[in-house]
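Peer 1: Okay, sequence plus prediction incoming.
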Amino acid sequence: MYAMQYFVGLPSDYAMSTIRDRVRRTSHLMDGFAGLELKAYAVREKARGASRNEYAPFYVWRDVDGMRSFCWGETGYSAIVRDFGRQPIQDWTVAGVTQGPHGYADTTSLLLRTVDLPEGIAPSQCLEAVTEPFLGGTDPDTVARVAAVDVGTWRVLLAELSTRPADEGAPDHTGYEVLHVAAGP
């Protein structure tokens, strides 16, 4: 499995209702997308305490073929390039996914935190110590938790989809409001 996210920074005076309308009109196009586990349509708004306005969808792919089809195909990422320019895509190798008591349709927020793996220690000796407490520690508001590794930096991404409201100005994580979650077949 793979996770990915791109970040579309938007001007401070950008009408975020434009993004909300876009998601309402087009989010159904990702439902049933081959190879997709989930796509969280995530936004941050300066008016809600975020450092900037941002559209930043977060994806979990079951396989590389689905991810490749989305990124390189005529549909999918091509719409982002057309409307906002080609944005760099951050990607991670998924170490684990845990489902919580809620379904994807109940998601209202995405919380992201990164943790550095200790220097000089093989991932096989420290990865579980970082990921297992997070993956096993779901609470009543959890929709899903994803632990994923950037093997270029050896940083672990801890992502939680939740029914709690997003805290977009929190200092210890990045919080996003989730407008919709699309799920694969």
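Peer 2: In hand now; what should we look at?
Peer 1: only C-alpha atoms for contact and neighbour calcs from this point on.
Peer 2: OK.
Peer 1: any idea which residue of this protein is furthest from its center?
Peer 2: Checked against the mean C-alpha position of the chain, the extreme residue using CA atoms, centre = their mean is residue 120, at a distance of 28.6 Å.
Peer 1: Confirm that that residue sits in a helix.
Peer 2: No. Using DSSP: H, G, I helix; E, B strand; the rest coil, the assignment for residue 120 is coil, not a helix.
Peer 1: let's bring in a second one:
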Amino acid sequence: MYAMQYELNLPADYDLGIIRRRVQLNGPRTDDFDGLGLKAYLVQDRANGAVTNQYAPFYLWNDTAGMSRFLWGGAFFSGICQSFGRPVVRHWTGAEAVAGPEIDQPAAGATKSVRLLPPDVDPTGPVGEALEELRRTATLPGVHSSAVAVDPTRWELVHFTLWSGEPGLVPGTRYQVLHLSTGRTKALFR
């Protein structure tokens, strides 16, 4: 599994209706994208209390071939580049993904927390602790699914959770889910 995200920070007065219409039109195109475990079309909206307007899709890939086809195979990521310029694409190697009690329900919200691992520590300990936290999170009411991944170039750990409703008092960046492509999600949770 591989996690990937790009973030498009938009002006404060940007009409997020443009993004909502774009997702409504294009979101179903990735529903059965080969190699994709899931794609959460995420936004932060100042009108709903967010600090910024942002479009920030988050992906969990079953294989790198699908991720490569998406990024430089034309038609998909090219549309983002043409509309907004080429954003930085962050990616992490997956540690584990877990289905929650609401896996069969639509996802309405998402949370993402990112932390750097201490430079003088073997990653086994902090990643192991993150996996224990992941398994606890996955049992919470309202959890659709949750994943932990690591960027070993920065030694950065990301914990991403999809929720069927409001996340409650969970730390991290909060997003609204506009569409969730889940054609091959079950393969993530072997």
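Peer 2: Perfect, thanks for sending it. Owing to the predicted nature of the structure, the values given are computational and were not obtained by experimental measurement.
Peer 1: Send over the TM-score of the superposed chains.
Peer 2: Scored against TM-score structural alignment, normalised by the length of structure 1, the superposed chains reach a TM-score of 0.92; 183 aligned residues with a CA RMSD of 1.8 Å.
Peer 1: circling back to that earlier point, pull up the gap between the residue farthest from the centre of structure 1 and residue 96 of structure 1, please.
Peer 2: Separation of residue 120 of structure 1 from residue 96 of structure 1 (CA to CA, to the nearest Å): 23 Å.
Peer 1: how close does the residue nearest to the spatial centre of structure 1 get to residue 120 of structure 1?
Peer 2: Closest to where the C-alpha atoms of structure 1 average out (CA atoms, centre = their mean) is residue 58, at 2.4 Å. Applying CA to CA, the value for residue 58 of structure 1 to residue 120 of structure 1 is 30 Å.
Peer 1: Over to residue 5 of structure 1?
Peer 2: 28 Å.
Peer 1: Which of the three states applies to the residue mapped onto residue 75 of structure 1 from structure 2?
Peer 2: Under the alignment (TM-score structural alignment), residue 75 of structure 1 pairs with residue 75 of structure 2. Assigned state for residue 75 of structure 2: coil (three-state reduction, three-state DSSP).
Peer 1: From residue 29 of structure 2, how far out is residue 75 of structure 2?
Peer 2: Residue 75 of structure 2 is 10 Å from residue 29 of structure 2, by CA to CA.
Peer 1: what about the match of residue 75 of structure 1, distance to residue 81 of structure 2?
Peer 2: For residue 75 of structure 2, the distance to residue 81 of structure 2 (CA to CA) stands at 10 Å.
Peer 1: What of residue 59 of structure 2?
Peer 2: Shown here: residue 59 of structure 2 relative to residue 81 of structure 2, a distance of 17 Å by CA to CA.
Peer 1: Looking at those two, which one has more neighbours?
Peer 2: Neighbours per residue (other CA atoms under 10 Å) separate residue 59 of structure 2 from residue 81, with residue 59 holding more: 22 against 11.
Peer 1: quick one, what contacts that one?
Peer 2: In this structure, residue 59 of structure 2 makes contact with 2-5, 36-40, judged by CA atoms under 8 Å, 6 or more residues apart in numbering.
Peer 1: out of the residues you listed, who has the most neighbours?
Peer 2: Within these, residue 36 tops the neighbour count with 28 neighbours, counted by other CA under 10 Å.
Peer 1: Which residue in structure 1 aligns with that residue?
Peer 2: So residue 36 of structure 2 corresponds to residue 36, using TM-score structural alignment.
Peer 1: list the contacts for the equivalent of the residue nearest to the centre of structure 1 over in structure 2?
Peer 2: When structure 2 is aligned by TM-score structural alignment, residue 58 of structure 1 is paired with residue 58. Going by CA under 8 Å, 6+ apart, residue 58 of structure 2 touches 3-6, 39-42.
Peer 1: which one among those residues gets closest to residue 144 of structure 2?
Peer 2: residue 40 (11.7 Å; CA to CA).
Peer 1: Much appreciated, bye for now.
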